[in-house]
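Student: pasting the structure only:
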């Protein structure tokens, strides 16, 4: 479908270098996916805070596949130089091996980083609650741990909805001091309190912040108006709050993609090939912005070729 590539492949290519073998196609696909992963990593930044989402599903070959939205999780994080100490959120379903308080994955991460708060996927919670209500055995205390409720409740003080209706300086300061103490020094916590007073005045008077209904849009406006530099502590706290994941729907979408690629007719696709295909499909906006020249350059750099791909 690419005119420039069509000129040099298939019948227009030398017979000893048509580059249409499975091995070559997988090499090119791997180069593409590596570049997409690097762009995702670059978006996080050198010392950026992040949240991980993990879920599993059976593919059409009855093999368990794991989706990690950013197999050995620490190995994946280490490969992309993502430190566990910078993790600020975890999102899984209710499986005991993932969410267990004593030996689950969330607890293992909490041992290394106490600020990697675990949120049980709200979609799964709703399903559990509805099932429980139907059986009249619902237990809200176990469905919604107190710490989770408090974290989300305090975070709502940053919500710009209804002209910052829930804005509360004490709640925001408590949020930073109790849940993100590692990210703020004592001096910064005092400075945060002062910033919040001036911040609210600007939010009420600057037109760009009128009728905002999400924290994400609020963050975008702060960056656009360069007020993120003025209120850098609030900007930092908003970034941290945005790592809280209330749903693992992103991983569910990954599995929907998986079933399009690895179906009954193509159920022997190897894991690495499957992962590369899924990544390029899910992150196609990033993939579309990668220029062909950089792919060709990396392809030629892998090893000496009979004929250079041009």
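Tutor: Yep, it's here. What you see is a predicted model; the values in this text were computed from it and never measured.

Student: Please count neighbours and contacts with C-alpha atoms only from this point.
Tutor: Will do.

Student: mind checking the longest strand of this protein?
Tutor: Assignment by DSSP state E gives strand 50-58 as the longest strand of the chain.

Student: Once you drop chain neighbours, what's closest to residue 103?
Tutor: Residue nearest to residue 103 in three dimensions, not counting chain neighbours: residue 97, with 7.1 Å by CA to CA, 6 or more residues apart in numbering.

Student: Isn't that neighbour up against residue 108?
Tutor: No. Using CA atoms under 8 Å, residue 97 makes no contact with residue 108, being 10.5 Å away.

Student: Residue 196 touches residue 234, doesn't it?
Tutor: Yes. Assessed by CA under 8 Å, residue 196 is found in contact with residue 234 at 7.5 Å.

Student: ok, these two, which is more surrounded?
Tutor: More crowded of residue 196 and residue 234, by other CA atoms under 10 Å: residue 234, with 24 against 20.

Student: and the spatially most central residue of the chain, what does it touch?
Tutor: For the chain, the residue sitting closest to the mean C-alpha position, by CA atoms, centre = their mean, is residue 70 at 4.0 Å. Residues near residue 70 by CA atoms under 8 Å, 6 or more residues apart in numbering: 40, 50-53.

Student: just the helices in the stretch 51-200 of the chain please.
Tutor: Secondary structure of the stretch 51-200 of the chain (DSSP state H, counting those that start in this stretch): helices at 73-79, 96-99, 105-112, 122-135, 140-143, 146-155, 161-164, 169-179, 186-205.

Student: helices or strands up against the first one?
Tutor: Using 3 or more CA pairs under 8 Å, 6 or more residues apart in numbering; DSSP states H and E as the contact criterion, helix 73-79 has no neighbours among helices and strands.

Student: The structure to be compared is supplied as follows:
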């Protein structure tokens, strides 16, 4: 018995895949095959893992909270009766009237297969159906034997048949209740769920149609509402009752797509201002970056109403986020310093636990440190703990702190000379490695002391390659052509640091037509008949209208998801 009790609980029951419990519900399941599966009602925070499936040790069903009983019953029925998969000789023997008798495992395959349970701990059998609905049938065949006490008169197999009884017996009534409990399609929960599913489907169809209409109106620059919305008006608008949230969702997803195209690479901002038709000062913000193909891209990122458009005002509108970013930098510096001064011990503790968990050797921090670059005969006076603490941990944090403290300080002349030396015109006749290196030093965050040497080596090979060897670079007209050609010929991978310099040079703010293009579109979207548009709605229409090629690739599902997440909706998708 001791060895049997140590077996896994999973060995003591089997799932009933096609039992008579589920057989009567199959027609309903087939009738609802086209509907999505409906989950069972919530367990109301009851932990089903605490259930004991040994029928001799489990808690009586009526001892559970009424709100938990049906959940427990379903779990027991889904798991099936507890039927240990043991060899016949493994069942314990009992002396009954002078004869040694034991439970016969063949009964599990008999007509009792769907309800008969065996308790290893008590060496008795029970009825699963009667246990689950014991409180409703107090006089079932055999009294309390098959639901509470347990039956072990192995010489009286006929008593199992007596327990089943006639079609209207207490046992069969309990079985019917179990079948009804599993017939989810007939439950109130299922009916409500189906009704809600139909309502959700109708809502989704309407919302998808609304998104399609918004797409058409935005891309064509058409009005959503008329300037006269009275009932007597003959032109109240194309889509009077559309929520502006869909327009905002279109703008948000367009910006997400632009940022995805940027892919976390370098960028610059182009900013200008103009009056709209209502005499409001509008500031256009254009994002300038290099895409994956080496093309210089300029995308309208936003249009913002500002109170005044002096240089100081425009600077404040842009630098507000930069100021917040600098605050985060200061926070990062403080946290790094605190981490350096106070967190070494806790770091070592966490790393040691990780190493122990994954069976990784933890060094002895009290031993003398032996460098792999020095002879073991010349031991260092420092210990292992000093090496990792001072020479590794503190040095890395000090380097990070120094990177944060270093401010960009550029000399305009060196910057312009460096850009001119990168220009490919006239077969790279203006190339000067010394001036290009000076330009690189103006970007300490991108070219530190560790890769400046690599940059100089790359420049030497790059100049020979593109000027003297590869004829595909012989007729380039400027930095834009150079960037595209480097990507097309895969040389941006051969000379990544040189390509980084080219991108930085291309991202310098210059006067382009992109901002003016935004102002032209602004007059088309916000005209005399639409002069009362709100700033958010105006921006929501203008960004996807101007960036049609990006907006066309935004899916309706993405717009709908953003629309749903903007604020609580009556219907959750």
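Tutor: Cool, the structure landed. All values reported here derive from a predicted model rather than from experimental measurement.

Student: what lines up against the residue nearest to residue 103 of structure 1 once you look at structure 2?
Tutor: Matched to structure 2 by TM-score structural alignment, residue 97 of structure 1 sits across from residue 312.

Student: same check, this time on residue 65 of structure 1
Tutor: The equivalent of residue 65 of structure 1 in structure 2 is residue 282 (alignment by TM-score structural alignment).

Student: what sits against that match?
Tutor: Contacts of residue 282 of structure 2 (CA under 8 Å, 6+ apart): 273-276, 303-306.

Student: if I look at it, how far off is residue 323 of structure 2?
Tutor: Per CA to CA, to the nearest Å, residue 282 of structure 2 is found 22 Å from residue 323 of structure 2.

Student: What is the burial count for the equivalent of residue 215 of structure 1 over in structure 2?
Tutor: By TM-score structural alignment, residue 215 of structure 1 lines up with residue 479 in structure 2. By other CA under 10 Å, the residues close to residue 479 of structure 2 number 20.

Student: could you measure residue 479 of structure 2 against residue 264 of structure 2, distance?
Tutor: On the measure of CA to CA, residue 479 of structure 2 and residue 264 of structure 2 end up 21 Å apart.

Student: likewise residue 102 of structure 2?
Tutor: In this structure, residue 102 of structure 2 and residue 264 of structure 2 are 73 Å apart, going by CA to CA.

Student: same check, this time on residue 536 of structure 2
Tutor: As for residue 536 of structure 2, its distance to residue 264 of structure 2 is 26 Å (criterion: CA to CA).

Student: With neighbour numbers in mind, choose between these two.
Tutor: residue 536 (17 against 8).

Student: Residue 502 of structure 2 falls within a strand, correct?
Tutor: No. With DSSP: H, G, I helix; E, B strand; the rest coil as the criterion, residue 502 of structure 2 is helix rather than part of a strand.

Student: Tell me the buried residues in the host helix or strand of residue 397 of structure 2?
Tutor: Using DSSP states H and E, the element containing residue 397 of structure 2 is helix 395-405. Using 16 or more other CA atoms under 10 Å as the test for burial, helix 395-405 of structure 2 gives 397, 401.

Student: ok, residues contacting it?
Tutor: Residues outside helix 395-405 of structure 2 that contact it (CA under 8 Å, 6+ apart): 329, 333, 336-337, 340, 445.

Student: Identify, from those residues, the entry nearest to residue 193 of structure 2.
Tutor: For these, the residue nearest residue 193 of structure 2 by CA to CA is residue 329; the value is 50.1 Å.

Student: which one in structure 1 is aligned with that closest one?
Tutor: Aligned partner of residue 329 of structure 2 by TM-score structural alignment: none.

Student: and residue 329 of structure 2, how far is that from residue 269 of structure 2?
Tutor: 21 Å.

Student: Compare these two (neighbour count), which wins?
Tutor: Ranked by neighbour count (other CA under 10 Å), residue 329 of structure 2 and residue 269 place residue 269 first, with 19 against 14.
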